[in-house]
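> Sequence first, predicted coordinates after that:
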Amino acid sequence: MGTSTLRIVHVVSSLNGGGMEHFVLRLAEAQRRHGHDASILALRGGPLADLARQRALPATVLGGRLPARVAHAALAFARARPHVIHAHNPTALHYATVGKLLTRARLVFTDHAQTRGIIRVPSRFEWRATDAVVGCSQDTADKSGAVGVAGNISVIHNGIDITPARRTREEVRAELGFGDDPPPAASPEPAGPSGGALVGIMPAAFHPVKAHDVLLRALARLRDRGVEVTVLIVGDGDERDRIHGLARELGIHGKEARFLGFRKDVPDLLLAADFFVLPSRDEGLPLAVLEAMARSLPVVVTPVGGVPEVVRSEEHGLLVPVDDPDALAAAIERLARDPALRRRLGEAGHARVRDDFSFEKMTRKYEQLYLGLE
């Protein structure tokens, strides 16, 4: 591709508040800072549409039923005249393929591991139309063949660009009803919410793959053992009602499990937390883990997808088996009773992300990929 200034259209299935959608907004914003004309095409709207407007990111939402959506997408691609169409999940690839047929743009697909367990698998025709496939981790690239990808698959690890918090830790914890700090030392009975509770955070869309149910069962076990920990559960999605119902059934809704819904102030909430937890059953390379580590939070995660490429257990965080609430509860209890462990893991995780997973490095790799397409 001969031009160094590119017109890029990123295609996503929605502007809901998941990690992948946040990633696309940040990537488009970074590419515009680098002088490219980057825009977003979404099949459906969502809370991030307002955020795109605030950041002056051109974003088109198709909406409507299938025939009208396809026609609207065709018109949007014709107006944008992109050099590169970058699809970020299999549903988006369907529409991105239409764009390529109309404009002869180069088509890039990033597998965020959303091809497994959540949504549709692309057709052979769509894969043949794709000029480059990128895995967000080596694990994702290794598994891409299982969903029909043929040929070479590049690996570009997700990177993180830290969004500064707007409020102090003390302000956010006071708003949530927590003391300023967690217990200063190991104790048989950690303090409750009014006196420095240990506060965790899990920002993730409500999908079965994220395993909110495992977290809730772990929190019930901690309550039964007298370990007072509260986890802020941030996000929305199809499983919301079922997960809320399970929390009520376990008797932890509103205390051990605090459901905050979709929030635009996740950086503030991360600053207020003492640890991060994500017991996923599958992943690509979750941005939420990188964001937490970048803010020096110790992480409790499962060894799925690209997570072990970032987190070495006992060095950068604690790895626990998939679908094991007892192991998850034990890991969280370790953090609750060992401030030195929290501090050591948090500092090591921060250094890991700072040195190896910067957003700027990732953005430049995508730019090189685009420019190298013929």
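Perfect, I can see it now.

> Please make it C-alpha for all contacts and neighbour counts, starting now.
Fine.

> Go ahead and name everything in contact with the host helix or strand of residue 92.
Remark: residue 92 resides in helix 90-103, with elements defined by DSSP states H and E. In this structure, residues lying in contact with helix 90-103 by CA atoms under 8 Å, 6 or more residues apart in numbering are 11-13, 42-43, 70, 73-74, 77-78, 81-82, 85-87, 105-107, 109, 114-115, 119-122, 126, 129-130.

> Could you give me the buried positions within that helix?
Residues of helix 90-103 classed as buried by neighbour count (16 or more other CA atoms under 10 Å): 90-100, 103.

> which among those residues gets closest to residue 276?
Proximity of the buried residues of helix 90-103 to residue 276 (CA to CA) peaks at residue 90, which lies at 28.8 Å.

> Which helix runs longest in the protein?
helix 339-356 (DSSP state H).

> Give the next helix or strand downstream of that one.
On the C-terminal side of helix 339-356, the nearest following helix or strand under DSSP H and E is helix 359-371.

> Pull out the buried residues from that following helix.
Of the residues in helix 359-371, those buried by neighbour count under the rule 16+ other CA under 10 Å are 359, 362-363, 366-367, 369-371.

> Use this one as the comparison:
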Amino acid sequence: MISVCHVITDTNFGGAGRVLLNYCKTYNRADFRLSVVLPRGSELLEPLRQTDVELIEADGLYDRSYSREDVRNLAVIFRQHVFQLIHAHGALSARLAARKCGIPVIYTRHSVFDPPRRATRFPIRQIQGFFNNRYADGIIAVSPAAKEILAATGSDPRKIRVIYNGVPPLEPGPGVYRARFSWGPKDLVLGIVARLEEVKGHHDLLNALALLPEPIKLLIAGTGAQEAALKAQCRALQLEKRVVFCGFVQDVAGLMNSLDVQINASYGTEATSMALLEGFSLGIPAVVTDFGGNPYVVESGVNGLVVPKRDPHAMARAIERLWEEPGLRKQLGAGARAAYAQRFRAEMMTRQTEEYYREVLKQYG
């Protein structure tokens, strides 16, 4: 029995938390014993309580990668328990504490963003590379794009293993949002599931929608700092009757079953979108920008269409093509379902992660 402790510092229930939760639901209980250290009062606590993993609430940690206090507190926790491996979800404090206690450590890079140029040059590249190489026995990148950035900023590529995020399949069912707004079979319903932040590209998507025919509708799921600005843009573009702001959506299946096409318009941060994978499980094709991990998930012409980032006209042309060609939409939907089955199931992510655990422990001696 291998005892693994995950450390996550997020107080919100974001992408890293969803990846961890999916792992906790599908891990090999015959070979592994799991614990999770997380901030006291984190939003992730309640979902994790529905699993059988040991939960350790810690003071501090709150949404920060490093503090001396966190290193000290985590070292105490690690010494009080018999952990054979630490898995840090970004948290540098956990990596330093693991080293302090002589425990092998893996960390996952969940994000992809364009690093500043100075981060890829001397001496910042060497400093970052030192910390990543010295304080990790293995690194998981959730996308080849994440691995490329890690290598460009100094991490040893030989230490990096690409393991895509995996999700449980959504259940097919009624499209509750289509019914709620009386959208019929002649309407093409788009959906974007993302934080309402500048870099997620919602403004570009609204500009694209303004170029498209009236039967094309849009559901926007999520909350964030850009909500007021996006609603103002809708009014300015006279899109109020075609766009619905859904806020935070708990019934993800109900939302996804309402969609014909999913959109990802990111241009500043995107690794392996969990929402895209959930849509794939239902056979929903996607139109995405060519940023970050998107092109590694969506193969243009196979399970969706890829367009240049920050190009509303290109986005509009791709969406209009899927509206005008239902046969193509059906074909891409079948490709999306096949991609999910072959690459993005939660069980696949779990199996690959546990294989990597064993490799790292074997190398550690």
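Nice, I can see it. Since we're looking at a predicted model, the values are computed, not measured.

> Provide the TM-score value for the superposition.
Remark: TM-score between the superposed chains equals 0.82 [TM-score structural alignment, normalised by the length of the second structure]; 346 aligned residues with a CA RMSD of 3.0 Å.

> picking that back up, find me the equivalent region of the longest helix of the first structure in the second structure.
Structural correspondence for helix 339-356 of the first structure: residues 326-343 of the second structure, per TM-score structural alignment.

> For that stretch, buried residues please.
Taking 16+ other CA under 10 Å as the basis for neighbour counts, the residues of stretch 326-343 of the second structure that come out buried are 328-340, 343.

> cool, stretch 35-53 of the first structure as well?
With burial defined by 16+ other CA under 10 Å, the residues of stretch 35-53 of the first structure counted as buried are 36-45, 48-49, 52.

> do the same with stretch 100-112 of the second structure
If you call a residue buried by 16+ other CA under 10 Å, then stretch 100-112 of the second structure has these buried ones: 103-112.

> in the stretch 201-350 of the second structure, which spans are strands?
If you assign secondary structure with DSSP state E, counting those that start in this stretch, the strands in the stretch 201-350 of the second structure sit at 216-221, 243-247, 261-264, 286-289, 304-307.

> Make CSV out of the ones you listed and add distance to residue 317 of the second structure.
Supplementary listing: the strands of the stretch 201-350 of the second structure in CSV, determined by distance: least, CA to CA, whole Å:
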stretch, distance to residue 317 of the second structure
strand 216-221, 13
strand 243-247, 19
strand 261-264, 13
strand 286-289, 10
strand 304-307, 9
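
> With respect to burial, which of the ones you listed scores highest?
Most buried of the strands of the stretch 201-350 of the second structure by mean neighbour count (mean count of other CA atoms under 10 Å) is strand 286-289; its value is a mean of 28.

> which residues of the first structure does that one align to?
Under the alignment (TM-score structural alignment), strand 286-289 of the second structure falls on residues 299-302 in the first structure.

> again with stretch 134-143 of the second structure
Residues 128-137 of the first structure are matched to stretch 134-143 of the second structure when aligned by TM-score structural alignment.

> The matching stretch: end-to-end distance?
From the first residue to the last, stretch 128-137 of the first structure extends over 22 Å; the measure is CA to CA, to the nearest Å.

> hmm, who's touching it?
When contacts are taken as CA under 8 Å, 6+ apart, the neighbours of stretch 128-137 of the first structure outside the stretch itself are 97, 100, 106-113, 141, 144, 149, 152-158, 284-285, 305-306, 309, 373.

> Can you list the buried residues in it?
In terms of neighbour count (16+ other CA under 10 Å), stretch 128-137 of the first structure has its buried residues at 129-130, 132-137.

> Could you do stretch 257-273 of the second structure as well?
By neighbour count, and taking 16+ other CA under 10 Å as the criterion, the buried residues in stretch 257-273 of the second structure are 257-268, 270-273.

> Check stretch 26-34 of the first structure too.
When burial is assessed from 16+ other CA under 10 Å, stretch 26-34 of the first structure yields the following buried residues: 26-32.

> Not counting residues beside it along the chain, what's closest to residue 280 of the second structure?
Ranked by CA to CA, 6 or more residues apart in numbering and with sequence neighbours excluded, the top spatial neighbour of residue 280 of the second structure is residue 336, at 4.7 Å.

> Tell me who's in contact with the one you found.
Shown here is residue 336 of the second structure, whose contacts under the criterion CA under 8 Å, 6+ apart are 280-281, 283-285, 302-304.

> Tell me which two of these sit farthest apart.
Within the contacts of residue 336 of the second structure, 281 and 302 form the most distant pair, 14.8 Å apart (CA to CA).

> Would you confirm that residue 181 of the first structure contacts residue 172?
No: using CA atoms under 8 Å, residue 181 of the first structure is not in contact with residue 172; the gap is 11.8 Å.

> Go through the buried residues of stretch 26-34 of the first structure and flag which are in helices.
Among the buried residues of stretch 26-34 of the first structure, the members falling in helices (DSSP H) are 26-32.

> about what we covered before: quick one: average offset of the longest helix of the first structure versus the second structure, please.
For helix 339-356 of the first structure, the mean distance to aligned residues of the second structure following superposition is 1.4 Å (mean CA distance after the TM-score superposition for the first structure).

> which residue ranges form the strands in the stretch 1-150 of the first structure?
For the stretch 1-150 of the first structure, the strands identified by DSSP E, counting those that start in this stretch occupy 7-12, 37-42, 59-61, 84-87, 106-111, 132-135, in order along the chain.

> Residue 265 of the first structure: which of the ones you listed is closest?
Across the strands of the stretch 1-150 of the first structure (criterion: CA to CA), the nearest stretch is strand 59-61, sitting at 21.3 Å.

> That closest one vs the second structure, mean deviation?
Here strand 59-61 of the first structure is compared with the second structure after superposition; its mean distance to the aligned residues, by mean CA distance after the TM-score superposition for the first structure, is 4.3 Å.

> Between residue 281 and residue 302 of the second structure, point out the one with more neighbours.
Neighbours were tallied for residue 281 of the second structure and for residue 302 using other CA atoms under 10 Å; the higher tally belongs to residue 281 (27 against 17).

> The more buried one contacts residue 340, correct?
Yes: using CA under 8 Å, residue 281 of the second structure is in contact with residue 340, at 5.6 Å.

> gap between the longest helix of the first structure and the chain center?
A distance of 19 Å separates the C-alpha centroid of helix 339-356 of the first structure from that of its chain, computed with CA atoms, centre = their mean, to the nearest Å.
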